[in-house]
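Novice: Take a look and give me a structure for this.
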Amino acid sequence: MKTLFLKCIGLAISSRVKFLVGAFVIFLGLSVAQASQASTGTVILAKGVVTATNATQQSRVLAKGGGIEEGDVVNTANKSFAVIRMLDNTKLTLKPNTTIAIGAFNIKEGEEEGCINLVKGGLRTVTGLIGQRKPESFNVDTPIASIGIRGTDFITRICAGEECLEDENSLSFGGTDQNSQAAGVAEDINKNLPARNRLA
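Specialist: Next up, the predicted model:
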């Protein structure tokens, strides 16, 4: 069985399991004692069904004001979306049918680090303090590519078949289209084609 490794939190996902959100299994190379107990982020908007599964595979429904911690796997269902503000003020907007895993977030000066694993779907990122202080230390990882900072506002998608091509001119996040002239870079990771960059 082929295994894909998402480096920023030591997350291993089988290529078969990554398509089955309900059977998604996460492995963290951290003990419970090492894991941060403080909220790494806060849900500032949730529409539809938005859930999080922690490192011990306990699931919870997320609503406005809910906390997000390192190691959480956040999922949006069909016709659902969420906006999360991380502790460094990075803002994450999750498209419907999206799964992300929250990696390390450290805002201590000189030790800044931020990492998000995009497992499926689409994610808009507006970077905060980490991206401003140390942009090389903020990454969005996918099963086939690691994306470094290309600006303060960028979009990452994982597409099956030609989904990205069908959505060439705009991305819908919670009913709001991000115009093709919006700032930032869209990183389209197509499962059947090499990774490529183009304007959102």
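
Novice: can we go C-alpha only for contacts and neighbour counts from here?
Specialist: OK.

Novice: Assumed A55 was part of a strand.
Specialist: No. The assignment for A55 (DSSP: H, G, I helix; E, B strand; the rest coil) gives coil, which keeps it out of a strand.

Novice: Run a quick neighbour tally on the residue lying closest to it once chain neighbours are set aside.
Specialist: Sequence neighbours aside, G71 is the residue nearest to A55 in space, at 5.6 Å (criterion: C-alpha to C-alpha, 6 or more residues apart in numbering). When neighbours are defined as other C-alpha atoms under 10 Å, G71 has 27 of them.

Novice: one more to line up against the first:
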Amino acid sequence: MYTPISFTIRRLGFCCWLGLSISAAMADPKVVGKVSFSRGSNAAQQPGGTPRILGNNAEIFVGDNIQTTERSFVIIDFNDGAKVTVRPNSNFSVDQYGQQAAHPQAQLTLHEGGLQTHTGALAKQNPDGLQIKTPLATVKAQEADYSLRICGKDCQEENKAVQDQAELTIVARIVDIKGQVSAKNLQAGGGAVERQLTLGSPLYSSDSVQSQANSYALMVFRDGEKITLQPSSTLRIAEYSYQRPGQPDHALFSLAVGGLRALTGSIGKTNKAAYAIDTPVGTIGIRGTGFDLSCIGSCVSASAADTDMDTISAGQVDGLYSHVWQGEIVVKNTQGEHVLTVPENGYIGGPNGGLWKLPELPATLPDNLTPRPDKDHSVVDKLFVKPSEAKVPTGLYVDVHGGRVNLEQNNARHLEVGKDQVAYAGSPERMAVLPKVQPFQEDDPYLEAGEQDNSDADMAGIPANSCDK
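Specialist: Purely as a prediction, here's the structure:
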């Protein structure tokens, strides 16, 4: 009988318990691996023995039952090179691990919780040599990297948390689009992936949105802000936060190339200092405003001061052209603050340039065929409705990251699962390959820890083990 680790920890009142004696067994159990990394409160127990706390470099024996508690995990390196990461709230047994036999066998059991496995030499030598039993199916693999999770209500709760967080990170959606428009999240650095946008596509803080020639996109933000990105333009959503717990509402954009048409939302109306659009010539502030901006050329002209009004009005000089059709805007640069009110038009040739108020709409703006954002009638609340909560049936979920595994039920039914596939095993005798990874399986920090350098002890949200030596 195994003593639950949670009971042991409560009974002792502290986790640094390494000095306690361990009951001796009739024969010394075989050492089959060691702990390469441990976080939180984890323990192992031999049948009929006393539980022992698992710290870094602790030995693992045949017959060990390993248990982890809330927000705790342990990484085990087996002697044949296999690696197993045991998630929080898991119960896992090493029933057999015989690498020296003619037909080496390893039999492990996941009673509850989850783990990730990287197979080693034993599984490579004997295709059926490594077996992980669960209450719902047995998993066999020769050379593979895969994770297992026995799900009850916990996975449903995690799914909801992941979906809620994902929905909160969406700052805008595309409500009208023509041609080729893409987005790339600059926060991802070199790993950023370009996304082709379509009607309804989400946008995120730190996204850089780029339109090609003869293309545009109208985006609506959570606070009601509406921006039409014009053809051949690039707009960065530098920072955006609205009604996020612990964060002030603010919106900061950056127009690097091309033009846009904007209608401010609640952020700009409530706190004008919390809204800005950076451009090469200065920062645009607003006061309950609808306006057009157009960067011609590089948006900066070295000769603007020596140019006449007619040439500028004809749009023949590089610089920032603007037109206010609602409220007023303020352009700030090294020359101070320059105010434009409806229906004024302006031009600034550089960060050190003054404001030219143009007598009529600049020639660069009348041909603007992209939709003015105030003509859009999208209902903001409907754009950001929480998706219906996906149900997670209780059962075993298998996610194969590399290689292939076989699932077996009752020594009869078999299911082969390949790289990047996800499978489900339930009761009674139900197995299937799923169309996609479940939300609770994505970005699991505990399983990702097994893929990192074990010396990295600064995993966000995972408590340190004060017993680590």
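
Novice: Put one on top of the other, what's the TM-score?
Specialist: Between these two chains, after superposing, the TM-score reads 0.69 (TM-score structural alignment, normalised by the length of structure 1); 164 aligned residues with a C-alpha RMSD of 3.3 Å.

Novice: Just to confirm, what residue in structure 2 is aligned with the residue nearest to A55 of structure 1?
Specialist: When the two structures are superposed using TM-score structural alignment, G71 of structure 1 falls opposite G63 in structure 2.

Novice: Also I116 of structure 1?
Specialist: I116 of structure 1 maps onto L108 in structure 2, with residues paired by TM-score structural alignment.

Novice: can you confirm that match is in a strand?
Specialist: Yes. Assessed with three-state DSSP, L108 of structure 2 lies in a strand.

Novice: ok, which stretches of the stretch 1-150 of structure 2 are strands?
Specialist: Using DSSP state E, counting those that start in this stretch, the strands found in the stretch 1-150 of structure 2 span residues 31-39, 42-45, 52-53, 59-61, 65-68, 73-78, 83-86, 91-98, 105-118, 130-133, 138-151.

Novice: mean distance, the second one to its aligned residues in structure 1?
Specialist: After superposition onto structure 1, strand 42-45 of structure 2 lies on average 0.7 Å away from the residues it aligns with, using mean C-alpha distance after the TM-score superposition for structure 1.

Novice: Repeat that for the last one.
Specialist: Compared with structure 1 after the fit, strand 138-151 of structure 2 shows a mean deviation of 1.5 Å (mean C-alpha distance after the TM-score superposition for structure 1).

Novice: and the angle from the helix or strand following that strand to strand 105-118?
Specialist: Downstream of strand 138-151 of structure 2, the first helix or strand assigned by DSSP states H and E is helix 153-169. For helix 153-169 of structure 2 and strand 105-118, the angle between their directions (axes from the mean of the first three to the mean of the last three C-alpha atoms, to 10 degrees) works out to 20 degrees.

Novice: buried residues in helix 153-169 of structure 2?
Specialist: Neighbour-count burial for helix 153-169 of structure 2, with 16 or more other C-alpha atoms under 10 Å as criterion, is recorded at C155, Q156, N159, K160, V162, Q163, L168, T169.

Novice: swap in stretch 116-128 of structure 2?
Specialist: Going by neighbour count (16+ other C-alpha under 10 Å), the buried part of stretch 116-128 of structure 2 is 116-128.

Novice: cool, and stretch 75-86 of structure 2?
Specialist: Within stretch 75-86 of structure 2, the residues that qualify as buried are I75, I76, D77, F78, N79, D80, A82, K83, V84, T85, V86, counting by 16+ other C-alpha under 10 Å.

Novice: related to what we said a few turns ago, make sure the residue nearest to A55 of structure 1 is actually in contact with I102.
Specialist: Yes. The pair G71 of structure 1 and I102 passes the contact test of C-alpha atoms under 8 Å, sitting 5.2 Å apart.

Novice: Could you export the buried residues of stretch 75-86 of structure 2 as JSON lines, including distance to L54 of structure 2?
Specialist: Formatted as JSON lines, those follow (distance: C-alpha to C-alpha, whole Å):
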{"residue": "I75", "distance to L54 of structure 2": "10"}
{"residue": "I76", "distance to L54 of structure 2": "10"}
{"residue": "D77", "distance to L54 of structure 2": "13"}
{"residue": "F78", "distance to L54 of structure 2": "15"}
{"residue": "N79", "distance to L54 of structure 2": "17"}
{"residue": "D80", "distance to L54 of structure 2": "20"}
{"residue": "A82", "distance to L54 of structure 2": "18"}
{"residue": "K83", "distance to L54 of structure 2": "16"}
{"residue": "V84", "distance to L54 of structure 2": "14"}
{"residue": "T85", "distance to L54 of structure 2": "13"}
{"residue": "V86", "distance to L54 of structure 2": "12"}
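
Novice: which among the residues you listed gets closest to T234 of structure 2?
Specialist: Taking C-alpha to C-alpha as the measure, T234 of structure 2 sits nearest to T85 out of these, at 43.6 Å.

Novice: just to revisit the earlier point, looking at it, the match of G71 of structure 1 is touching A106, isn't it?
Specialist: No. Between G63 of structure 2 and A106 there is no contact, the gap being 11.6 Å when judged by C-alpha under 8 Å.

Novice: Which neighbours do these two have in common?
Specialist: The contact sets of G63 of structure 2 and A106 overlap at D95, Q96 (C-alpha atoms under 8 Å, 6 or more residues apart in numbering).

Novice: Distance to G55 of structure 2 for the buried residues of stretch 116-128 of structure 2 - can I get that in CSV?
Specialist: Supplementary listing: the buried residues of stretch 116-128 of structure 2 in CSV, determined by distance: C-alpha to C-alpha, whole Å:
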residue, distance to G55 of structure 2
Q116, 19
T117, 20
H118, 21
T119, 23
G120, 23
A121, 25
L122, 25
A123, 27
K124, 29
Q125, 31
N126, 31
P127, 32
D128, 31
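
Novice: Just the ones of those residues in helices?
Specialist: Where these overlap with helices, as defined by DSSP state H, the overlap consists of A121, L122, A123, K124, Q125.
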